[in-house]
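# sharing a model that was predicted from the sequence below.
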Amino acid sequence: MRFDHETLPQRVRFASRAAAAGLRTEVELLGGLRPMVIADPAARAVAREISAGLPVAHWHDRDGDVVMHVPVAVAERARAAAAEHDVDVVVAVGGGSTTGLAKAVALTSGIPVVAVPTTYAGSEATAVWGLTEDARKTTGTDPRVLPRAVVYDAALTLTLPVGMSVASGLNALAHCVDSMWAPRTDPIDQALAAEGVRALRTGLPLIVKEPEGLDGRERALYGAYLSATAFASAGSGLHHKICHVLGGMFDLPHAQTHAVVLPHVLAFNAPHAPEAERRLAAAFDAPTATAGLALVYDELDPPRALRDLGMPEDGITPAAEAIVAAAPPDNPRAVTLGPVRRLVRAAWEGARP
C-alpha cells in the first residue's frame, strides 16, 4: 500500500439545535466584526434566526441574490457587496448554491467563509468552486474557497421537503461513488466514501418514512459530510464531469441531475473497477453495487429522467461530445462518444441502466 493523502484544514461542529451558538463562536474565532450573511430565499428565515447574535454588516438574501450554478454576473454582485460593506467574514446559510456563491466571494477576496448547510449538498467540505457563463460551467479548486468552519445542525434540514431531501442526499451518495475511482482517490478516501454510503442508505429512507424525525436527518447529514470529505481529496470523477456539463448546458437542477445520472454512471464504471465495486456492494449490504443502489432508489422514488428536468432531446449528442472532452483520462472505463451517448440517452429517457 502506497499513497499520498492531504487532509483539508477545517473545523466541523455537528450538533442538532445548536447552530446559533456554534455560528457565533466560529465568527468570533475568526475575529469577524462585519460579517456578510448569504442565504437563498428558502433559508432566509432560518438565516435571520441563527445570525441574530452577529453584528451583520450586510444581508445578501433577496430574491435573485443566490442562483443555481453561480452565474458570473451573480457572483460579481456578491463580490461588489462584500467590498462595499467592508466585510471580514462570509456566512453561508443554505444549500450548495449558497455555499457556491460564498466561495465565489472568497475566490477573489480571500475573505474566510463559515458554512451552515441546510441540505446534503456537501459543497461546504470541499475547496471546489464553480461558475457558469454562456451555458458553460467552469470549475476549479483553490484553498481560499474552503470554508474555515462548518456548522452542521440537522434540525435546520427538517423543513427541507422530502423530495428535495432525497435528491440532495443522492447528490451526496454520488460523491461517495465517484470517490471510489476519482483521479486522486486513495484508501482513506474510499473508507470515508464507504462509511458515507452506509450512513446515507440508512438515513435517506428514514427521512422518507419520518420527515420530522432527527435520526434520519442526522445520519444523512453525517453521510453528506463524509462523502464531501472523500470527494474533496479524491477529485472529480466521471459522474461529476457529466453533471457539470449537463447543468451548465441546460441549466438543470443540480441535485436532481445527480440523482438521475448516478445509476447510469455506476453501471458504466462498476464492471471495470472490481475492487471498488466490491467495497460499494458491501457498503450497500447487497450482492452488487448496482443492485444495492437500485434497492435504495426503489425505496426513495427519486427523479429518473433528464427530460423531466428540462433537458431537450436534441441536446443528447452535444452533451455527450462535451462529456468526452471533459472526462478524466484515468476513468476505469474508456470514455468514448458511442457509449457516452447511450448513457446520456438512457438517463434522458429514464431507462433503468
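Yep, that arrived.

# CA only for contacts and neighbour counts going forward, please
Noted.

# S109: neighbour count?
When neighbours are counted by other Cα atoms under 10 Å, S109 registers 15.

# leaving out sequence neighbours, find the closest residue to it.
R79 (7.9 Å; Cα to Cα, 6 or more residues apart in numbering).

# what about the helices in the protein?
Remark: helices assigned in the chain by DSSP state H are 19-29, 44-50, 72-84, 96-109, 162-179, 187-209, 214-234, 238-250, 254-269, 274-284, 289-300, 316-326, 337-349.

# could you check the angle the fifth one makes with helix 96-109?
Taking axes from the mean of the first three to the mean of the last three Cα atoms, to 10 degrees, one finds that helix 162-179 is oriented at 50 degrees with respect to helix 96-109.

# then the longest one?
For helix 187-209 and helix 96-109, the angle between their directions (the same axes, to 10 degrees) works out to 140 degrees.

# and helix 187-209, which residues are buried?
188-208 (16 or more other Cα atoms under 10 Å).

# is it true that G32 touches V91?
No: using Cα atoms under 8 Å, G32 is not in contact with V91; the gap is 10.2 Å.

# check it against this one:
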Amino acid sequence: MEPFVYNALPARVVFGPGTLSQVGHEIRSLGCSKALVLTGPSQSKKGEALRADLGDVSVGLYSNATMHTPTNVTDEAVELAQTLGADCVVALGGGSAVGLAKAIALRTDLPQIVIPTTYSGSEATAIIGQTENGLKTTQKTLKVLPEVIIYDVDLTLSLPAEMTITSGINAMAHAIEALYSTDSNPITDMLAEQGIARLASALPILSKDPQNTEARSDALFGAWACGSCLGVVSMALHHKLCHALGGTFNLPHSETHTVILPHAIAYNTPFAATAMAKAARSLGTASAAQGVFDLAKNLGAPYSLKQLGMKEEDLERALDVVMKSPYPNPAPLEREKLLGLLRDAYEGKRPI
C-alpha cells in the first residue's frame, strides 16, 4: 500500500424514500427554528409546499436561485434572510439551490440543510463556485459544507430524462477527476469506482423508465458517492474548463460537464493510465473517454458545445480564461492541445 492522506468531511446524510418528511426534525436538531427555504423558479411550488409542511419553523421562501450562483442573487437572498431573522437555510432543488445555500453560509455562517433533486453532487463538497461580471471562481472552505443532506429518492422520480442523464454524467465527472487528482487516495478511489458503476448501470434504465425507483435509488447513491470524492480531493482540467465555459458564456451546467468530460479524459489518459483504467472498468467499457461519450450520445444527451449554443469564435477566449489560473492536472496544459480539445468538444467528435 502506497502512503496517502485522507481528510474526511463532517456530514450528516439522511437517505431513502420519503425522507423529506424529516426536514422539520433536522431543523430542530440543529437548534434552529426560523428556516428560510431556497429554491429555483421551477421548484417554487415545491418550496411553498415544504414551507407549509414546516409550519412555524419556516419564516419565508426565496425562489430565485440561479445557475452558476451569481453574486447579485446572493445579495438579495442574504438581505431577505437577515430581514426575516432566519437562523438556517433549507435548499430544495439542484445545484443552483445548493450553490445559493452555500453562498449564504459563506457570508453569514447560517447552518444549511440541503435536499438535492438532481445528481449534481455539490451538496457533498466544501466547494463553492460563484459568478461575478462574467467570471466564475471557486474556493474550498468548510464554511460552505452543509450540515445535513437529505436525499429523498421520491423527489428524483419527476426529473426529466435528459436532465437525469446530464446530471448523472456531471456526477461521474466528480469521481473520474478524483481518480487522477493530485491527492487521490484508496478511500476516494473505492467510492469513485462504486459511484461511477452505480450511475453507469442506472442511467440507461432511467432513460427508458424514469419511474424505476431502484434505479433512481442507485443513481442518487452514486451521485452522493461521486460528490463525496470531489469533496476531499482537488479539481483538475475538466472542472476548470467547465467553470470557464459556464461562468463566461452562461452555458448550462450539467450539459457542459457532459460534453467536456470525455475529451478531458482523453487529454489526461496518457498521463493517468491506471486511474482511467479504473474508470473504464467501472463504466464497463474498454475506454473511459469513449465510454462516457457513447453513454451520453446513445442516451440522447448533448455531446457537442455547438449544441449548447457555444460560438466557435469564442473557443480562444474560453481558453484564455482557463490558462490564466489553471488547476493542477496530470497532463501538462499546452495551449494548442487544449484548443484541439475544445474544438473536438465543439464539433462533438468521438474521442480517440
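Great, that's in hand. Being a predicted model, the structure only gives us computed values, none of them experimental.

# would you pull the TM-score for this pair?
Comparison of the two superposed chains (TM-score structural alignment, normalised by the length of structure 2) gives a TM-score of 0.96, and 348 aligned residues with a Cα RMSD of 1.3 Å.

# excluding covalently adjacent residues, which one is nearest to the alignment partner in structure 1 of K306 of structure 2?
Under the alignment (TM-score structural alignment), K306 of structure 2 maps onto R307 of structure 1. Spatially, and ignoring its direct neighbours in sequence, R307 of structure 1 is nearest to W348 (5.1 Å; Cα to Cα, 6+ apart).

# give me the neighbour count for the aligned partner of that neighbour in structure 2.
Aligned by TM-score structural alignment, W348 of structure 1 pairs with Y346 of structure 2. Y346 of structure 2 has 22 neighbours, counted by other Cα under 10 Å.

# how near is the residue nearest the centre of structure 1 to A220 of structure 1?
Against the mean C-alpha coordinate of structure 1, by Cα atoms, centre = their mean, the closest residue is A121 at 3.3 Å. The gap separating A121 of structure 1 from A220 of structure 1 is 10 Å, by Cα to Cα, to the nearest Å.

# between those two, which contacts overlap?
G169 (Cα atoms under 8 Å, 6 or more residues apart in numbering).

# and E123 of structure 2, how many neighbours?
For E123 of structure 2, using other Cα under 10 Å, the count is 35.

# an error on my part: the question was meant for S181 of structure 2.
21.

# from V23 of structure 2, how far out is it?
From S181 of structure 2 over to V23 of structure 2 (counting by Cα to Cα), the distance is 35 Å.

# ok, L135 of structure 2 next?
Taking Cα to Cα, one finds L135 of structure 2 at 35 Å from V23 of structure 2.

# cool, S201 of structure 2 as well?
Taken as Cα to Cα, the span from S201 of structure 2 to V23 of structure 2 is 30 Å.

# residues touching the residue nearest to S109 of structure 1, list them.
So R79 of structure 1 contacts 104-105, 108-109 (Cα under 8 Å, 6+ apart).

# likewise G47 of structure 2?
By Cα under 8 Å, 6+ apart, the neighbours of G47 of structure 2 are 37-39, 61, 63, 92.

# what would these look like in TSV with neighbour count and distance to P270 of structure 2?
TSV is the format used below for these (neighbours: other Cα atoms under 10 Å; distance: Cα to Cα, whole Å):
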residue	neighbour count	distance to P270 of structure 2
V37	28	46
L38	28	43
T39	27	42
L61	22	49
S63	21	45
L92	28	40
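
# tell me the two of these that are most distant?
L61 and L92 (10.6 Å; Cα to Cα).

# now the common contact residues for these two.
Joint contacts of L61 of structure 2 and L92 (Cα under 8 Å, 6+ apart) are 37-39, 47.

# and L135 and V23 of structure 2? Which one has more around it.
Using other Cα under 10 Å, the more surrounded residue of L135 of structure 2 and V23 is V23, with 21 against 18.

# quick revisit: ok, now how distant is the match of W348 of structure 1 from P332 of structure 2?
21 Å.

# contacting residues around the residue nearest to A230 of structure 1 when sequence neighbours are not counted?
Using Cα to Cα, 6+ apart and skipping residues adjacent in sequence, the residue nearest A230 of structure 1 is D189, 4.5 Å away. Applying Cα under 8 Å, 6+ apart, we find D189 of structure 1 in contact with 179-180, 229-231, 233-234.
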